[in-house]
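*Asks:* based on what follows, work out the 3D shape:
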Amino acid sequence: MNVLPASADATRKTTVRWVMAIAAAALLFDGYDLVVYGTVVSSLLRDPSQLGTLDAAEAGALGSYALMGVMVGAITAGAVGDALGRRKLMLINIVWFSVGMALTATATSVPVFGLLRFLTGIGVGALVATAGAVVAEFAPAGKRNFHNAIVYSGVPAGGLLASLLAIVLGGVTDWRGLFMIGALPLVVLFPLAYLKLPESPRWLLARGRTEDARLLSVKTGISLADGDAQAASASPDPRLSTQPPAAVRQDGRPLTGFAALASGNYRTPTILLGLMSFCGLLLTYGLNTWLPEIMGQHGYGKTYSLTFLLALNAGAVIGGLVASRSADRLGPRAIVATTFVIAAAALVLLTLEFPLPVLLIAVAFAGVGSLGTQVLVYGFVSNYYPTPARAAGVAWCAGFGRLGGIVGPLVGGFLISAHAPNNVAFIVFAAVALFGGLVTVFVRRHRAGVHAAAFPGNPAGFGESRETVQQGTGQWGS
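*Replies:* A predicted model of the protein is given here:
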């Protein structure tokens, strides 16, 4: 087993801390963007002087415009992220969504507001897709699900921030001030990321820039060899490999980006992982957009309604971190399936007449199984694919999943506009959670073959042999 010198190990730990902190801070504002609309939608519905007359269906559509942009941004990140690099994409999109939030705060009509929400979403989507690849390539082996949960818990933490600020600043500023707060990363986070966020050495190696990768590896302390592969090579059974096998062409060159996802080795799991993300994000955006309005129609005042939103996101933060520990020990598949079922049960409890404290606890568990589950899904996905296809894999799941994010607010808006009983929305969301759990069960596990010798696109001899991968028998998961 390779043991790093103390100085190199200290450098690696410092690098990892900075990278995780910057990625988590970026996603904090993604979560803020996600939830801030839910905190102001009731005000926009009741005050036509802000943007114009809105009904619930139109408000649901407005909530979906940002998600459409997120889907475009995530898919675009997958198309260019594995070519452009992790650092550049993070920096570009921190600026993009910050400017978008600032401009949205100035909107005076529904069409302009919707367009700016869409454009802002492009930057948010690219950040979400890139963060998973960053975690997978910087986090230490054996702790990737936990580090991923820390980073992606920035999303529900941002939701907590939006909910708290909406309550605290309710009499101080209007919705425009809340949106302007979302532009702070431009002056706070971007300079820090520019100075402290390195490129991924493993991405450089995958792009054939071997010398640049070696120099950056020395500078950052991040090994060029995948930590899981190192652990596998030290295993008593050399056939046990946890490194995802690379998809390669017949000439041995690696398939990259979406071409790798469509290869026989990954095609079916990619579809299933996309469906998991679809369900997780439908629950996340549906609940975050409409939970305050639904609970308001149950008779709870504005502060109480926002408290439900607070509980939802608090449950997601705490539950996501706790569940990620189990995912590192037991594998993410079983844990994700379990948290989906927890969401379904919690949503059913919300249809019953329980006292407020019990309802808040149920909402918190719904948060564990919605946005908390999505945190785990991103970790699952980012470790499912090899480096040349990792950004594309995360982008696919973030992008396709955002279709669920688009559908969630629309479903809630349709049900409210149709004057359906409030409990119907919770039953619909519970059914989606059960479907997500079922899909998760069918994602294939990795059956390790013999270790590969080094070949083009697999210089460290990771994963399975070239022949095994070309035959499409390698499977990755847990």
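*Asks:* only C-alpha atoms from now on, for both contacts and neighbour counts.
*Replies:* Noted.
*Asks:* host element of Ala460?
*Replies:* Taking DSSP states H and E as the definition, one finds Ala460 inside no helix or strand.
*Asks:* pretty sure it contacts Ala225?
*Replies:* Yes - judged on CA atoms under 8 Å, Ala460 makes contact with Ala225 at a distance of 6.6 Å.
*Asks:* hey, which helix is longest across this protein?
*Replies:* Longest helix in the chain, counting residues (DSSP state H): helix 6-46.
*Asks:* could you point out which element follows it?
*Replies:* That would be, after helix 6-46 and using DSSP H and E, helix 48-51.
*Asks:* which strands and helices sit next to the next helix-or-strand element following that following helix?
*Replies:* Later in the chain than helix 48-51, the nearest helix or strand by DSSP H and E is helix 56-84. Secondary-structure packing of helix 56-84 (3 or more CA pairs under 8 Å, 6 or more residues apart in numbering; DSSP states H and E): helix 6-46, helix 110-138, helix 257-261, helix 387-417.
*Asks:* if we go to 6 Å?
*Replies:* Helix 56-84 is packed against helix 110-138, helix 387-417, with contacts defined by 3 or more CA pairs under 6 Å, 6 or more residues apart in numbering; DSSP states H and E.
*Asks:* the structure of the following sequence is requested for comparison with the preceding one:
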Amino acid sequence: MAPSTQDGAVRQDALRRRSVTWIVSLATVGLVFDGYDLVVYGTVVPLFLRDPGQIGEVTPALAGALGSYALIGVLVGALLAGSVADVIGRRRVMLTAYAWFSVGMALTALATSTAAFGLLRFVTGIGVGALVATTGALVAEFAPAGKKNLANAISYSGVPLGSLLAALLAILLLDVIGWRGMFWIGALPLLTLLPLAFLKMPESPAWLASRGRLDEARAVAARTGVSLAVPGTEGPRVPEPVVEGRAGFAGLAGRTYLLPTLLLGLLSATGLLLVYALNTWLPELMGRAGFSTNGSLSFLLVLNGGAVLGALAASRFADRFGPKPVVAASFTLGAAAIALLTVSLPLGVLLAFVAVVGLGTSGTQILIYGFVATYYRTNVRSAGVAWCAGFGRLGGIGGPLIGGLLVASGIALNSIFYVLTALAVLGALLTLVVPTADARHAQAARRSAPAALAVEPGDLLAHRAR
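*Replies:* So this is what the prediction gives:
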């Protein structure tokens, strides 16, 4: 290789690394506030249950319903984002989402009744859903081959990191700033993250190429150092056309993706049911087990810390062996750890098992997002992640509700943990029946247009340049 060519390759690699670092960092910080939104409500539920002077009288059943309103909003926001992000682009949707959920958190801090609180939680959830649904697609399209699961794991680890932040700030500040102050903190991205993302977050060159906007794709690729000739998914290098079949949700309904999309939706719903049930009700459950308020909140710290560390470690195995067996194993570990919470154990051992529960629930959900983001081709990828995040939120909606009903029913604490164990086992079984992405892409290639037309974005750009 000539020295000038070698120098150019080194500069391009440095530029690509810098661009990917910015994108993954912005994506992670954005999802930190998703995680914060997830857990901040759980940290104030005990206060609402015991003090009607906050937003009115709140019963366990009503607390579960209030927790679910935000998740209904997430469902709506994710599905709306999936409808448009494959058409108008990832960047626009993500910037809008940052502004939307920040304003929603600020308005929630001003609520004075359960009705207003619930409505504003729904509105905030729309922005959170749009963000979760779009992040995975953008990150997967910028991450280098062989590191897509890792890049998505880093980004989506922002969710449990935000949960950690909410639990820690509640321990330190809840008595000082009250629940309203906790929600004001959630509005900070409007003044911090949004301006930075506006300047530093580019549109995906792969998406631009898939829409036929080739000059723009070239310009962004040159500016970011990202090659356009990388495949859209992990696995064998099956050529991906610029427009292969229908885009968005219409593409998911085709023969190639219909069955796996349904299974991945159910898988995500199971994972999110566990995530939201535990993050909403674990402080209350551990309080009923005899721990103090701060001690109960500490379990949330350990739960989400285990999710972050476990998912980052597991993502390396997912890039090497494929995400499917790793997700199934993670669910299985979570099921075993939840069952062991019913055993009388020393505090240190109990905390260790709670950390493993974090891997098997929130950590597994991080891996699921990476699984989905690398499963689909470019022009349906955002819709696929949106479906996973949106339909999956049905489980998230059910998590606080089911937790509230179980707590209100007065059944034994161990029985509640056994119900959660069964759900984790179900998640492992669903993972095992998802068809492999390799088989689906090969099947699609056999039905596609002649091979001469099945070129990747980078190949098309080179052809047009000639």
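*Asks:* where does the TM-score land?
*Replies:* Put the two chains on top of each other and the TM-score (TM-score structural alignment, normalised by the length of structure 2) is 0.93; 449 aligned residues with a CA RMSD of 2.0 Å.
*Asks:* re earlier: elements contacting the longest helix of structure 1?
*Replies:* If you count contacts as 3+ CA pairs under 6 Å, 6+ apart, helix 6-46 of structure 1 packs onto helix 154-168, helix 267-297.
*Asks:* specify, as a residue range, where the very next helix or strand once past the longest one falls in structure 2.
*Replies:* Using DSSP H and E, the helix or strand that follows helix 267-297 of structure 1 in sequence is helix 302-330. Residues 293-321 of structure 2 are the counterpart of helix 302-330 of structure 1, counting by TM-score structural alignment.
*Asks:* which residues touch the nearest residue to Ala133 of structure 2 once chain neighbours are set aside?
*Replies:* For Ala133 of structure 2, ignoring the flanking residues on the chain, the nearest one in space by CA to CA, 6 or more residues apart in numbering is Ala386 at 4.1 Å. When the contact criterion is CA atoms under 6 Å, 6 or more residues apart in numbering, the partners of Ala386 of structure 2 are Ala78, Leu79, Gly82, Ala133.
*Asks:* need the residues you listed in a markdown table (columns: neighbour count and distance to Ser330 of structure 2).
*Replies:* Formatted as a markdown table, these follow (neighbours: other CA atoms under 10 Å; distance: CA to CA, whole Å):
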| residue | neighbour count | distance to Ser330 of structure 2 |
| --- | --- | --- |
| Ala78 | 32 | 25 |
| Leu79 | 25 | 27 |
| Gly82 | 30 | 27 |
| Ala133 | 34 | 22 |
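*Asks:* how do the residues you listed look in structure 1, which are kept?
*Replies:* Contacts conserved in structure 1 for these, counting by both residues aligned by TM-score structural alignment, their matches' CA atoms under 6 Å: Ala78, Leu79, Gly82, Ala133.
*Asks:* who touches whatever residue of structure 1 lines up with Ala81 of structure 2 in this structure?
*Replies:* Alignment note: Ala81 of structure 2 maps to Ala77 in structure 1; criterion TM-score structural alignment. Ala77 of structure 1 makes contact with Ala126 under the criterion CA under 6 Å, 6+ apart.
*Asks:* against Ile122 of structure 1, how distant is Ala77 of structure 1?
*Replies:* Distance of Ala77 of structure 1 to Ile122 of structure 1, computed by CA to CA, to the nearest Å: 9 Å.
*Asks:* returning to that earlier point: against Gly125 of structure 1, how distant is the match of Ala81 of structure 2?
*Replies:* 8 Å.
*Asks:* repeat that for Trp175 of structure 1.
*Replies:* 23 Å.
*Asks:* who's more crowded, those two?
*Replies:* Neighbours per residue (other CA atoms under 10 Å) separate Trp175 of structure 1 from Gly125, with Gly125 holding more: 29 against 19.
*Asks:* the more buried one maps to what in structure 2?
*Replies:* Using TM-score structural alignment, the partner of Gly125 of structure 1 in structure 2 is Gly129.
*Asks:* against Ala109 of structure 2, how distant is its match?
*Replies:* 20 Å.
*Asks:* map Leu423 of structure 2 across to structure 1 for me.
*Replies:* In structure 1, Leu423 of structure 2 lines up with Val432, judged by TM-score structural alignment.
*Asks:* doesn't its match belong to a helix?
*Replies:* Yes - Val432 of structure 1 forms part of a helix when assessed by DSSP: H, G, I helix; E, B strand; the rest coil.
*Asks:* leaving out the residues flanking it, which one is nearest to it?
*Replies:* In space, Val432 of structure 1 is closest to Cys279, 6.0 Å off (CA to CA, 6+ apart).
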